[in-house]
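Trainee: quick check, what structure comes out for this input:
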Amino acid sequence: MQRLPDAGRSYWMRTVAFPSFAPLTRPAEADVAVIGSGIAGLSTAWELARTGRSVVVLEAHRLASGVTGHTTGKLTALHTSVYDTLRRTHGERAARDYADSQSAALRHVFDVAGQLGVDCELETRPGLTYCERPDAVDALRAEAEAARSAGLAASFVTETGLPFPVAGAVRVEDQAQFHPLKYLRGLVDDIVAHGGRIHEGTRVTRLDDGDPCRLTTEAGVTVSAGHVVVATHHPVFDHAVLAARLTQHRDLVVAGSLPAGRDPDGMYITTEGGKRSVRTSPLADGNRLLIVTGEAFTPGTGEDTEAGYARLEAWTERHFPEVEISHRWAAQDNSPTDTVPLVGRLPTGGDNVYVATGFGGWGMTGGVMAGALIASLVDGAPHRWAGLYDPGRLGSAVQAAPAFLKAQWDTGKHFVKDRLDTFGDGTGGSVRDLRPGEGTVVRVEGKPCAVHRDDEGELHAVSAVCTHLGCIVAFNNAERTWECPCHGSRFGIDGDVVQGPALHPLERRDPPES
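Mentor: Sure, this is the predicted structure:
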């Protein structure tokens, strides 16, 4: 497999430039502090800034450089096969509210883009969930009927625009796709125009709820805010209640130019074969960028990520032979054990602390919906969908008990296994045999140590104990990161936090002798 230039940086991030914002260096006050600058955080900040409130956005890295910067950019209320599950576990009313809320978010993007004059390559397309296996057809027929009952323009079809036959598909009309970062660039400009303050390179490491709330950054700077919104993908200030109801998964993405005449003219997804998602985006030369996602895996489990990319590229080249892969990246999502995202008041926080998480791979409509819902809660106004998305809900959590228990079993299994595993001793072949670009976990003086050999042959070593809750990290050989299997935290080869919920870096260690 060829090594692509700037591999790992998404097409969206390479084709839009955000202004730079300085880190927070002095104490600040605001009506609302938003932690995280993905689509959920920026949508919430935009909604609140437009009401005249003072808003400050605090981002640990660069704007929209996390999950949102690595999305596939679909705006759809058809979330694989969610509606048949919802009506069985939550009831018909919940399925209708879910469809209404996600469809309203889709329409809101059109309204906001038009209002702000944002050219974000917004295109109307049908959304389709398909299967190739005949034994999966009945489930999709049930999903089509459930989606139709929930109010979507859904139908069951056997013909699609894909260049290969399918056994069946759920098709929903009038969905959309866009360039997510061009859309968010428009929001950022308008937030600033309405007096909002944005600080990059500002990691919040402590939240003290109260009236007002008090935030403390990694640099020791404090922020006082009447309301706080935690929009950090994983709820970093909740170690038990919500974390226990979320599972992590990571998807690989490849993309390349496709002749316009070969556009499959839709947004497609299947859970078969390790998941496959297909859409296109316009290119300046009149062709289309084909974006294919799949090979889903749990971060931190030692998956051979390079092999996953190879399988995804082979699938793409087999079905779309005209495409030459030019981009690849990966996206991480978390899914709630009872299917519905967790948006509203943080159960472990005060009445003025809110959270948006658990979008299950559908964060574009989910994030926009979250912004409108949280803004309404901050206003003190009742909201039709608040009960459905309430992070403190209990009824649906009981319905999802088997999924919840499985998630806890998987986390506990890693936690126990990590403490019984002997790894290597730091002096044997496991380190000596590392080739450039590889990494492994060994024990050095009895402690788990994560060791990576860079392209120049130099060893880098850090503690292998995740700073979130203490699970042992594993190496991702394609992205060259250390990843936690318990809650999805990711770290660079020198231990710096790439993605939470971890707030602190892995401790640096002296490399063992090789």
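Trainee: going by C-alpha atoms from here, please, whenever you check contacts or count neighbours.
Mentor: Will do.
Trainee: name the residues of stretch 501-514 that come out as buried.
Mentor: Buried residues in stretch 501-514, counted by 16 or more other C-alpha atoms under 10 Å: Pro501, Ala502, Leu503, His504, Pro505, Leu506, Glu507, Arg508, Arg509, Pro511, Pro512.
Trainee: might you report the residue contacts of the second one?
Mentor: By that I understand Ala502. Val236, Cys466, Thr467, His468, Ser489, Arg490 (C-alpha atoms under 8 Å, 6 or more residues apart in numbering).
Trainee: what about 6 Å?
Mentor: Thr467, His468, Ser489 (C-alpha atoms under 6 Å, 6 or more residues apart in numbering).
Trainee: ok, the residues you listed vs Ser376, which is closest?
Mentor: Closest approach to Ser376 among the contacts of Ala502 (C-alpha to C-alpha): Ser489, at 30.8 Å.
Trainee: so the closest one sits against Val497, correct?
Mentor: No: Ser489 is beyond contact range of Val497, at 7.8 Å (criterion: C-alpha atoms under 6 Å).
Trainee: those two: who's more crowded?
Mentor: Ser489 (25 against 22; other C-alpha atoms under 10 Å).
Trainee: separation between the more buried one and Thr51?
Mentor: According to C-alpha to C-alpha, to the nearest Å, Ser489 and Thr51 sit 35 Å apart.
Trainee: for Glu456, same thing?
Mentor: 54 Å.
Trainee: compare these two (neighbour count), which wins?
Mentor: Taking neighbours as other C-alpha under 10 Å, Glu456 and Thr51 compare with Thr51 leading, 11 against 8.
Trainee: in a helix, the more buried one, correct?
Mentor: No: using DSSP: H, G, I helix; E, B strand; the rest coil, the assignment for Thr51 is coil, not a helix.
Trainee: how about the helices in this structure?
Mentor: Counting by DSSP state H, the chain has helices at residues 11-14, 39-49, 82-89, 92-116, 137-149, 180-193, 305-319, 363-379, 386-389, 395-399, 401-420, 429-432.
Trainee: one more, so I can put them side by side:
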Amino acid sequence: MHTSGTTAYPPLTEDVEVDVAVVGGGIAGLSTAWELTRAGRTVAVLEADRIAAGVTGYTTAKVCALHTLVYDRLRRTHGEEAARLYATSQQGAVERVAEICAGVAIDCDLERAPAFTYSVRQEGTDILRAEAEAAREAGLPARYTEDTGLPFAVAGAVRVDDQAQFHPRRYLLALAEDLVAQGCVIFERSRVTEMLGGTPCTVTTEAQHTVTAHAVVVATHYPIFDRAFLFARLQPRRELVVAAPLASDPGPLGMFITEDEGRRSVRTAPYGADGQRLLIVTGESFTPGTGDAAASFARLDSWMREHFAVEDTAYHWAAQDNDSGDGIPMIGPLHPGARHAYVATGFGGWGMSSGVLAGQLLSGLITGDDVPWAELYDPRRLWHAMREAPALLRQQADVARHFVRDRLHTAHVDSVTEIPPGSGAVVRVDGHRCAVYRAEDGTVRAVSARCTHLGCIVAFNAAETTWECPCHGSRFATDGSVLQGPAMWPLAPVELPGTQPGPGQGEGGATTSGP
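Mentor: Below is the predicted model:
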């Protein structure tokens, strides 16, 4: 975000008609729009904020087909053909990025490098050997190795060569310019709040302007329209990132990930004009609205400094991912009855390759082209139901626990006066739970603590100064505005007795926003 340009595409201010409406301007939405435009379709992209500025703007930007330990699991649970199709489609996405960069002349720091899944535990080597064998059988150039180039010892690793890493914003902003040159229209600050299926389909923004289209693609990371109850099959998680310039050497060549030590993911990127590299370290996952993000950031930063020679930490942030119950993304028809509505979600932390793949797959479905791996990713898949069941039950038990417990649990503080500057807490006021934030200058801002998606109680994330829903991962700013779905409506502002409303909240007590 700091090393790429800004965008200023106009909002939707009148009704339009196109072949395909794409809701969401991240890598999945823009890739789908690009593929469809190249296929001769007219496309409108509608983004609630700015394109490539949500999850895609804060990704660690690995474009690879080695997704930790996926292939041996796929081989055992879904069969060798499923593993082969997964490898073919994911590696195809890697090559598609390289092809587009060359064809459109995009300068986005694209680098081809090996990807590693490693373990520091000797007892983990048998798992890695099985993964290397499964990935090789699936068609990837995979091999087992004990030499990674990392500055610390590992017990073993899976290596797959010729993967990629890049600057996703530079890639996507150039892709957007090419899209507009081809006749696609992009609308920013145009939050979609309603969709009607049928022939044709219509989507409506909160400003009550509509796009009429033959097909609609919902590429909002977490589906904002969910008639198939996909939220019951998705588990949101936040993952922290720290980044620091390497002190002397260029760092290890490649992209590295391990499930050890609470999961750690490492890569480097160009930093500055003198050949210096930025070390990017990811890990410390937690469900939104739970955990101590500040402590997790401290652990991650400490791990980075223990294992690498780096300068002062230059950046830290968090990104959000959605895991499907069976570990396979959901790309295809939105629900069993859908004829012209499609979705892309559940990328499980591998959104760069899966987002590009989604563009290819959805474009093929809409234009009538045969896509060999369409059934593997189909959100309507029932043949995975038994395999999804344990994860589904665990997730829904957690949701039910939050839905009930968070209502019965006593408030975090007894009164607003107990909230220190720069902090927030859920407070019971006149029998209602309010999410109250006190700014550093003492100004108090209060909103309803009830998430506008399905009504769970939000919690305060002090490290990111946000309200987060622990049930399905919606995130809100302290003024209640939506930062991340599936929620479409802001948290309702509340006027507390004896306090002044925060900036932008106005006068006159509580109001309602949305259904």
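Trainee: ok, the contacts of Ala502 of structure 1 vs Gly294 of structure 1, which is closest?
Mentor: Ser489 (20.4 Å).
Trainee: for that closest one, give me its contacts.
Mentor: Here Ser489 of structure 1 is in contact with Glu483, Gln499, Gly500, Pro501, Ala502 (criterion: C-alpha under 6 Å, 6+ apart).
Trainee: distance to Gln175 of structure 1 added to those, as TSV?
Mentor: As requested, the contacts of Ser489 of structure 1 are exported to TSV (distance: C-alpha to C-alpha, whole Å):
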residue	distance to Gln175 of structure 1
Glu483	34
Gln499	30
Gly500	31
Pro501	32
Ala502	35
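Trainee: taking those one by one, which sit in strands?
Mentor: Per DSSP state E, strands hold the following members of the contacts of Ser489 of structure 1: Glu483, Gln499.
Trainee: return the closest of the contacts of Ser489 of structure 1 with respect to Pro212 of structure 1.
Mentor: Pro501 (23.9 Å).
Trainee: quick one: contacts for that closest one?
Mentor: Contact analysis of Pro501 of structure 1 by C-alpha under 6 Å, 6+ apart lists His234, Val236, Ser489.
Trainee: which residue lines up with the last one in structure 2?
Mentor: Okay, so that is Ser489 of structure 1. Here Ser489 of structure 1 is matched to Ser474 in structure 2, going by TM-score structural alignment.
Trainee: just Leu152 of structure 1 next, same as before
Mentor: Using TM-score structural alignment, Leu152 of structure 1 pairs with Leu140 in structure 2.
Trainee: max-length strand in structure 2?
Mentor: Structure 2, longest strand under DSSP E: strand 234-245.
Trainee: quick one: that one aligns where in structure 1?
Mentor: Going by TM-score structural alignment: strand 234-245 of structure 2 matches residues 246-257.
Trainee: identify the residues contacting that stretch?
Mentor: By C-alpha under 6 Å, 6+ apart, stretch 246-257 of structure 1 touches 288-298, 323-336, 488.
Trainee: try 8 Å
Mentor: 283, 287-299, 308-309, 312-313, 323-337, 358, 407, 487-488.
Trainee: the inter-axis angle of the longest strand of structure 2 versus helix 385-408?
Mentor: 80 degrees (axes from the mean of the first three to the mean of the last three C-alpha atoms, to 10 degrees).
Trainee: ok now strand 234-245 of structure 2, how far from the chain's centre?
Mentor: 10 Å (C-alpha atoms, centre = their mean, to the nearest Å).
Trainee: over to stretch 35-45 of structure 1?
Mentor: That offset, for stretch 35-45 of structure 1, works out to 13 Å (C-alpha atoms, centre = their mean).
Trainee: give the aligned range of it in structure 2.
Mentor: Under TM-score structural alignment, stretch 35-45 of structure 1 corresponds to residues 23-33 of structure 2.
Trainee: contact partners of that stretch?
Mentor: 22, 43-48, 50-57, 172, 175-176, 179, 184, 192, 216-221, 344, 351-352, 354-356, 358-360, 362-363.
Trainee: and if we set it to 6 Å?
Mentor: With C-alpha under 6 Å, 6+ apart as the criterion, stretch 23-33 of structure 2 contacts 45-47, 51-52, 56, 218-220, 355-356, 358-359.
Trainee: tell me the one among the residues you listed nearest to Ala435 of structure 2.
Mentor: Among the contacts of stretch 23-33 of structure 2, and counting by C-alpha to C-alpha, the member closest to Ala435 of structure 2 is Thr220, at 25.5 Å.
Trainee: what's the distance between Glu81 of structure 2 and Leu74 of structure 2?
Mentor: From Glu81 of structure 2 across to Leu74 of structure 2, the span is 9 Å (C-alpha to C-alpha).
Trainee: and for Ser415 of structure 2?
Mentor: Separation of Ser415 of structure 2 from Leu74 of structure 2 (C-alpha to C-alpha): 52 Å.
Trainee: between these two, which is the more surrounded one?
Mentor: Using other C-alpha under 10 Å, the more surrounded residue of Ser415 of structure 2 and Leu74 is Leu74, with 22 against 14.
Trainee: what does that one align to in structure 1?
Mentor: Matched to structure 1 by TM-score structural alignment, Leu74 of structure 2 sits across from Leu86.
Trainee: the residue nearest to Pro336 of structure 2 when sequence neighbours are not counted: neighbouring residues, count only.
Mentor: Distances taken as C-alpha to C-alpha, 6 or more residues apart in numbering put Arg380 closest to Pro336 of structure 2, at 5.9 Å, once the chain neighbours are dropped. Using other C-alpha under 10 Å, Arg380 of structure 2 is surrounded by 20 other residues.
Trainee: what is the equivalent residue in structure 1 for Arg380 of structure 2?
Mentor: Using TM-score structural alignment, Arg380 of structure 2 lines up with Gly392 in structure 1.
Trainee: same check, this time on Asp321 of structure 2
Mentor: That one, Asp321 of structure 2, aligns with Asp333 by TM-score structural alignment.
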